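Peer 1: Coordinates only, no sequence provided:
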């Protein structure tokens, strides 16, 4: 397979963009090859600048529930553009979008639009601190909540510890109030709250982690979070940037049966446009400017193009909720097909799934937290990625990413992917 034009573009990009890309995962550094450059996409397929067509399981990292360039969303977009793409003052569609999100998510009364998932989580934590008057927050190792300073944190040398920065440029003083706990570990969670619970403003959690591979939160763990946060009057924040409107139309509430105090959205609520949002109960959101003293603003927040596409996306999902059943069936078919291939090849690897999110871990399971996930054989995964790419299957260029399914993925796509998975695994392991 030729990638000459992609390689030319990458060489040029390296001159003007750090690392040649505008987000690190696009660099393909972790799999040891130069990135491919997209030219166009439709349905379940993406075509690169060299004319290679792939079955796409990246799907813009999750927002493309209906696939690429769906007719259901594209109709009317030209008219929307002709009216103006940004105003700097309020629009009717912002109100319509906010109402739609609040009606879909039974835990919140109000929502504020922002421009990215990072902005949503950063803002939600500031609001939680302003609401509670406390400074500390608790996150879980392996859960990614964007690149704001206070969240670029890993656990330190102790089991229960203050966080330490994971990136240069983040002062230790900034993360000193960020506590880190093991995901899905209720005992460690209780111990942290026993020692420091009165000072913890908020707990932020991915109900299904999508950034250490797909690692679902155990139901009893999510329930324990709710119980403990109630006991200590701590704000429970669900980071649903990936899971929001993907697990179910009512998101993690429908999937786990647990309501948070606040929620962060992204991806799907913009249907692929840059967007984010955070929401909460009215008494919490009342601390946000201009009503309250906690400042947060954004010139392009509620951008009419993003609101238009996002609203159409949510309307489709609301009115066609059988899509979730169909996506679940497809994802189960893919996951079971990969499991059967592993069995045939006598490979003791692990497949995790949550709704339409699937991940093949190159490690023995169960994979329930960050410590489990980092046991993966990264070299084998990298070789596997390249084999799949050569067979026109595009998956995440990292072991620690999900495969995202969409309405556009056909049973034929999935069957082809399962066959390619078998051949790639066989070749990588010289079987």
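Peer 2: Perfect, thanks for sending it. Note that the structure is a prediction, hence the values are computed from the model and not measured.

Peer 1: all contacts plus neighbour counts: C-alpha atoms, from now on.
Peer 2: Will do.

Peer 1: Buried ones in stretch 319-329, by neighbour count?
Peer 2: Going by neighbour count (16 or more other Cα atoms under 10 Å), the buried part of stretch 319-329 is 323-324, 327-328.

Peer 1: quick one: which of those residues sit in helices?
Peer 2: The helices, defined by DSSP state H, take in 323-324, 327-328 from the buried residues of stretch 319-329.

Peer 1: of the residues you listed, closest to residue 231?
Peer 2: Comparing those against residue 231 with Cα to Cα places residue 324 closest, at 34.2 Å.

Peer 1: Return the distance of the closest one relative to residue 68.
Peer 2: 18 Å (Cα to Cα, to the nearest Å).

Peer 1: Please apply the same query to residue 343.
Peer 2: Taken as Cα to Cα, the span from residue 343 to residue 68 is 33 Å.

Peer 1: this is the other structure I want to compare:
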């Protein structure tokens, strides 16, 4: 029995499912999760001494690679002054100013401790600002585990949401409407019926929780037009895409300005952190300036701020995103070629350093329904073949992949070769 297997058995006695976030349990692919002992650069090292080339990157934050010296040194230096103050500190001002500089739509910024907190708070703010209760989200888009966001689409565009999880009262879910991602006509129909009741649209500008699905041309622009017409708040959930697909996030790539933006992952450099911000007029409704309450014991934590500032300073250097995009394109092109050579039908999506692949004969995958129709069995087999060869992919067909600047040409070649050998075995 491997040490990972031993640890997993032990963990299940005191931790529900043996993990602290469900996808880590390998339920969707089967087998025993790999327990990681350390990480450096593009690599993870498990408790049994095996090295993996990592394409999860802690689910997105590790754009610079694991254990980057600038971030590590910033954390060590900050920790020498204390771990948490429960009071304002200079670093949180520096962080807010840096975010506002890089993402101009975020005129004011509030720090929190997770992406879920950020989206939950942004929605509360949108409701308080508009005086409306209903929100609209998209099928397959994940915005954290707040009650009103754990909702899937019912049948028909105007169907009220149904909770995905036990423990979410139907009375909460009834205020959440769902649409098909990339279906602007469906959104327009809902607004024609319910527009005056809708406080906000919340959307991942690039969907990253049904694998990686970019927006269709004019989809985000169309959401902006609809929100302007109905005086509805447009929220971009850039927890995943922020500082990942471009320095200014997906809103810079697609040239669409939201009213509010949520951030996380990269802005913590690997530490727990989140943020939301946007138009000054809206943000001034947050306490203590306004009546919409939001608070957090560890919000603006000095260690997280130090790590995040170091990360943002590093990724602000010239050509960072050009290099990251080129590396990602190189990887995708190589895997695509290998798949074609072995007659394995696949479809690929990429935006900057974020990518996804689908075992599908379809030329394009652009919504959740299409994503769920892909060959999940083939993905499971491929995942384990790659894991055996030291390639660590997300253990779910519905998660995006992430590259880092630490991935070398040799790492990419090793990954492409492993994929070719895995395709031959499918």
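Peer 2: In hand now; what should we look at? Given the structure is predicted, the values throughout are model-derived calculations rather than measurements.

Peer 1: Could you quantify their similarity as a TM-score?
Peer 2: Aligned and superposed, the two chains score 0.98 in TM-score terms (TM-score structural alignment, normalised by the length of structure 2); 425 aligned residues with a Cα RMSD of 0.9 Å.

Peer 1: Residue 181 of structure 2 touches residue 136, doesn't it?
Peer 2: No: the criterion here is Cα atoms under 8 Å, and residue 181 of structure 2 misses it with residue 136 at 11.2 Å.

Peer 1: what's the most centrally placed residue in structure 2 in contact with, if anything?
Peer 2: Nearest residue to the geometric centre of structure 2 (Cα atoms, centre = their mean): residue 240, 2.8 Å. Residue 240 of structure 2 makes contacts with 60, 208, 263-265, as judged by Cα atoms under 8 Å, 6 or more residues apart in numbering.

Peer 1: Which secondary structure state is assigned to it?
Peer 2: coil (DSSP: H, G, I helix; E, B strand; the rest coil).

Peer 1: which one in structure 1 is aligned with it?
Peer 2: Alignment note (TM-score structural alignment): residue 240 of structure 2 maps to residue 242 of structure 1.

Peer 1: ditto for residue 79 of structure 2
Peer 2: So residue 79 of structure 2 corresponds to residue 81, using TM-score structural alignment.

Peer 1: does its match count as helix, strand or coil?
Peer 2: helix.

Peer 1: how deep is residue 20 of structure 2 tucked in, by neighbour count?
Peer 2: 11 (other Cα atoms under 10 Å).

Peer 1: Let me know the distance separating the residue nearest to the centre of structure 2 from residue 414 of structure 2.
Peer 2: For residue 240 of structure 2, the distance to residue 414 of structure 2 - Cα to Cα - is 26 Å.

Peer 1: do residue 214 of structure 2 as well
Peer 2: On the measure of Cα to Cα, residue 214 of structure 2 and residue 414 of structure 2 end up 27 Å apart.

Peer 1: Compare the two (neighbour count), which wins?
Peer 2: Legend: neighbour count by other Cα under 10 Å for residue 214 of structure 2 and residue 414, higher for residue 214 (21 against 16).

Peer 1: What is the aligned counterpart of the more buried one in structure 1?
Peer 2: In structure 1, residue 214 of structure 2 lands on residue 216 (TM-score structural alignment).

Peer 1: how many other residues sit next to the closest residue to its match other than its chain neighbours?
Peer 2: Closest residue to residue 216 of structure 1 apart from its sequence neighbours, by Cα to Cα, 6 or more residues apart in numbering: residue 208 at 4.2 Å. By the measure other Cα under 10 Å, the count of residues near residue 208 of structure 1 is 25.

Peer 1: again, but for residue 391 of structure 1
Peer 2: 19.

Peer 1: so what's it up against?
Peer 2: residue 420.

Peer 1: That one matches what in structure 2?
Peer 2: Aligned partner of residue 391 of structure 1 by TM-score structural alignment: residue 389.

Peer 1: what are the ranges of the strands in the stretch 201-350 of structure 2?
Peer 2: 233-237, 260-264, 274-278, 347-351 (DSSP state E, counting those that start in this stretch).

Peer 1: Please read the previous query as pertaining to the stretch 51-200 of structure 2.
Peer 2: Going by DSSP E, counting those that start in this stretch, the stretch 51-200 of structure 2 shows strands at 51-54, 108-112, 134-138, 151-152, 162-163, 176-179, 198-203.
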